[in-house]
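Participant: Here's a sequence, model it:
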Amino acid sequence: MSDKKSFLNTDAMTKGLLHFLGGVLLLGGIAGGVAVYQTAFAPTDRPAHKLTVNAGDTYHSLLTEPNWQDTPLSFEPITRLYIKFFAKDALNLGTYEIPAHASLKQVVDILGKGAKVEMVKIQIIEGKTVKDLYQILKNTRGISLELLTPKSDRYSWTDVARDNEAVAKALGIDSPNGNLEGQFAPNTYLFAQGTSDREILQRLHDTQMQLLEKAWLGRDKDLPYDSPYQALIMASIIEKETGIKSERNDVSAVFVNRLRQNMRLQTDPTIIYGLFDRYDGKIYRSNIDEKTDYNTYQIDGLPPTPIALPSAEAIHATMYPSDVPYIFFVATGKGGHKFSVTLDEHNKAVAEYRKVMANKE
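Facilitator: Just a heads-up that it's a prediction; the model follows:
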């Protein structure tokens, strides 16, 4: 049985080769033969690298880009012919290790065998901080640390500032106070084993900036933000205030209405962020009364930087607040928030919330 199968496979390859060569002959004699060798079988100048196959990719889209045709006599029509007759195996998503000087034939064989590189999963939850992001990267096996300091038992915000400085310098990020909060897109990612923190952070930063720029260009008119960065700050506050997607545009409206009326934002998550390492899980009266750069009970307008990593949904809600007159909101204690226009309505909602919470004790 095995001999017969081997014979059939050899016969199929021979037929494929004959068809391929027949197509090449149409391109012209000896010159065609040289071009075939240079394009399909000759070693290339490329170093070892990783090639990622994403959804929608094909052999043609991956291997007929201009940077693949880097040998002196390579010829794209021959590449297309080779792929047509020899790239028969389905492409599997993932990242593949391509050795140095690999020919077109070698790459097609590697992709066809599906010999993917082992992947590392990184989950960055929206609303987490840049400190959380750095800790995840340090604690995930298979990530090469080039920029971040090594894992330690105690990772303080002072350490975060040092890591921010290294990351900002390496990636060319300009940010107020050197704080990179909010500038990396939360999501679940797959990276090849051995990927550096530099590569990962670059991708997360590029993704977040692209999302922000696209949303900013299509934003509602007359929003009280002078720049995409100010909108990013607001998106981070919205992200921390509610995890309920249907509420985000209303929360956005509350803060827009407050800014337009020169009211302070008075949002608890900004108090927490401004405490940094001093936060112990509770907000005390003294924390509310303390004037920090971030405490929006004590400062006018926005804090100087984002306070978390906002999701694409929070960024979108920032650019498209609901057309509602709400000025206040408070948790219901039952999930979600109660929105109000007047202070009297808000005080009643607060009293109801306290009643619900007291019954739970």
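Participant: Every contact and neighbour count from this point should use C-alpha atoms.
Facilitator: Will do.
Participant: ok, and the closest non-adjacent residue to P303?
Facilitator: Y294 (4.8 Å; Cα to Cα, 6 or more residues apart in numbering).
Participant: What helix or strand is the one you found located in?
Facilitator: In this structure, Y294 is located outside every helix and strand according to DSSP states H and E.
Participant: ok, how many other residues are close to the closest residue to F329 other than its chain neighbours?
Facilitator: Leaving aside its chain neighbours, F329 sits nearest to F339 (4.3 Å; criterion: Cα to Cα, 6+ apart). Applying other Cα atoms under 10 Å, we find 22 residues neighbouring F339.
Participant: my guess is T242 contacts R248, does it?
Facilitator: Yes - with contact defined as Cα atoms under 8 Å, T242 counts as touching R248 (6.7 Å).
Participant: Which one's more surrounded, the two?
Facilitator: R248 (25 against 18).
Participant: So the more buried one versus E241, what's the distance?
Facilitator: For R248, the distance to E241 equals 9 Å [Cα to Cα, to the nearest Å].
Participant: just to revisit the earlier point, could you report the neighbour count for the residue nearest to P303?
Facilitator: For Y294, the neighbour count with other Cα under 10 Å is 24.
Participant: residues touching it, list them.
Facilitator: 270-271, 273-274, 302-304 (Cα atoms under 8 Å, 6 or more residues apart in numbering).
Participant: Would you mind checking those for buried ones?
Facilitator: 270-271, 273-274, 302-303 (16 or more other Cα atoms under 10 Å).
Participant: What's the end-to-end length of stretch 38-47?
Facilitator: By Cα to Cα, the extent of stretch 38-47 from end to end equals 17 Å.
Participant: That stretch: which residues count as buried?
Facilitator: Buried residues in stretch 38-47 (16+ other Cα under 10 Å): 38-40, 42-44, 46.
Participant: another one to check against the first:
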Amino acid sequence: MRLVFRLVALLLIAAIGLAASFVWWTQQPIEVSENALEFRVMPGSSLRAAVRQMNEAGLSVDADLFVLLARWQGKSGAIKPGTYGTSVGETPLSLLEKLASGKVIQASITLVEGWTFRQFRARLDAHPALRHDTLGMSEAQIIARLGLPLSSLEGRLFPDTYLFDKESSDLELIARAVASMQARLDETWLQRPAGLPYKTADDVLTMASIIEKETGREEDRAHVAAVFVNRLRIGMRLQTDPTVIYGLGEAFDGNLRKIHLQTDTPYNTYTRAGLPPTPIAMPGLASLRAAISPADSNAIYFVARGDGTSQFSRTLDEHNRAVNRYQRGGK
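Facilitator: I've put the predicted structure just below:
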């Protein structure tokens, strides 16, 4: 009996020792191959697969002990995929907390108000933290891949700064930006007052894109909107240069000429009445709101003053005088 007690005591001491060693291990710095490194846990990875991916990246983590730690903490099924960062001083316990909470490394990309979809694609293609699944795809193929009920992505992405997990797909980012714009467009459409010359929410989006390209001044947006809304109401052509430039595409060399204004394209609002067939850029929220909240104004003309603001006129005579003053140096 005394021997049994001794064996039990020895086993108990050994168990306590092992437990103490294990707890000690969970709080010891992990050996890393560099002062700071990144590793990626792929979607669908098991805990052991995640540990293997860590080790391949340069972290020295014992798989059996890490699995035991995760089970002890009740987090063996809580590992989240993504790209993680670690550095000297990281412990198994802090690493587990990071994986379970999904504290991934995030990158960002900014979609600028007034950009075209072509400009945004160039930014996407050049971003080093994205997975470039859309390379070689046409716009129509991107739309089909995302299952969107759209004919064009122009104007359909909301300008904003987007955070994303490194190595995310550029398709995911496009889908997020499209959903963000649609949500704001739906909200704007519901808030529109009666009497505006828009048949659909897409008309609002197109008008907002024109406003975005015509002015960057907050105080002028509603007045620019009023000019174009007034023209639509009286059946006057919009005659806005940015739509002509958009219709020229990559052929535009930065110098808008009279021949361009006279050459008919679907986007030439000098030769065609009404709104162009699609937006011409990606408008911000301020331009969306201006499109449904035009100023209380009878103006149907405006001209740039040269300082970023515009002069608005009700008659052609007023407008000609403003053009002479601000564009031709007259008094």
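Participant: still on that earlier bit, the residue nearest to F329 of structure 1 against V330, yeah?
Facilitator: Yes - between F339 of structure 1 and V330 there is a contact under Cα under 8 Å: 6.8 Å.
Participant: which residue packs closest to the equivalent of V117 of structure 1 over in structure 2, ignoring adjacent ones?
Facilitator: With TM-score structural alignment as the matching criterion, the partner of V117 of structure 1 in structure 2 is V104. Spatially, and ignoring its direct neighbours in sequence, V104 of structure 2 is nearest to Y84 (4.7 Å; Cα to Cα, 6+ apart).
Participant: swap in D250 of structure 1?
Facilitator: Using Cα to Cα, 6+ apart, the nearest residue to D250 of structure 1 is S322, at 5.3 Å.
Participant: does the one you found sit in a helix, a strand or a coil?
Facilitator: coil (DSSP: H, G, I helix; E, B strand; the rest coil).
Participant: what's around it, how many residues?
Facilitator: For S322 of structure 1, the neighbour count with other Cα under 10 Å is 18.
Participant: Tell me how far it lies from A253 of structure 1.
Facilitator: In terms of Cα to Cα, S322 of structure 1 sits 5 Å off from A253 of structure 1.
Participant: Next: D11 of structure 1.
Facilitator: 69 Å.
Participant: still on that earlier bit, which residues are common contacts for F339 and V330 of structure 1?
Facilitator: What both F339 of structure 1 and V330 touch, as defined by Cα under 8 Å, 6+ apart, is the set H346.
Participant: just checking, what residue in structure 2 corresponds to the residue nearest to F329 of structure 1?
Facilitator: Looks like F339 of structure 1 aligns to F312 there (TM-score structural alignment).
Participant: I'd assumed A299 was in contact with that match.
Facilitator: Yes - if you go by Cα under 8 Å, F312 of structure 2 and A299 touch, sitting 6.0 Å apart.
Participant: picking up where we left off before, who has more neighbours, D11 and A253 of structure 1?
Facilitator: Taking other Cα under 10 Å, D11 of structure 1 and A253 do not tie; A253 has more neighbours (24 against 12).
Participant: OK, contacts around the nearest residue in space to the more buried one that is not next to it in sequence?
Facilitator: Leaving aside its chain neighbours, A253 of structure 1 sits nearest to P321 (4.7 Å; criterion: Cα to Cα, 6+ apart). Counting by Cα under 8 Å, 6+ apart, P321 of structure 1 makes contact with 249-253, 256.
Participant: swap the cut-off to 6 Å and go again
Facilitator: Shown in contact with P321 of structure 1 (Cα atoms under 6 Å, 6 or more residues apart in numbering): 249, 252-253.
Participant: What's it aligned with over in structure 2?
Facilitator: In structure 2, P321 of structure 1 lines up with P294, judged by TM-score structural alignment.
Participant: can you check I83 of structure 1 too?
Facilitator: Using TM-score structural alignment, I83 of structure 1 sits opposite a gap in structure 2.
Participant: what helix or strand does I83 of structure 1 sit in?
Facilitator: Counting by DSSP H and E, the element that carries I83 of structure 1 is helix 76-86.
Participant: next one: E345 of structure 1
Facilitator: Going by DSSP H and E, E345 of structure 1 is part of helix 343-360.
Participant: Please state the offset of that helix from the chain centre?
Facilitator: Its chain's C-alpha centre and that of helix 343-360 of structure 1 lie 39 Å apart, by Cα atoms, centre = their mean, to the nearest Å.
Participant: Flag every buried residue along it.
Facilitator: Buried, per 16+ other Cα under 10 Å, within helix 343-360 of structure 1: 346, 349-350, 352-353.
Participant: hang on, the earlier thing: and in structure 2, which of the contacts of Y294 of structure 1 remain?
Facilitator: Using both residues aligned by TM-score structural alignment, their matches' Cα atoms under 8 Å, structure 2 keeps these contacts from these: 270-271, 273-274, 303-304.
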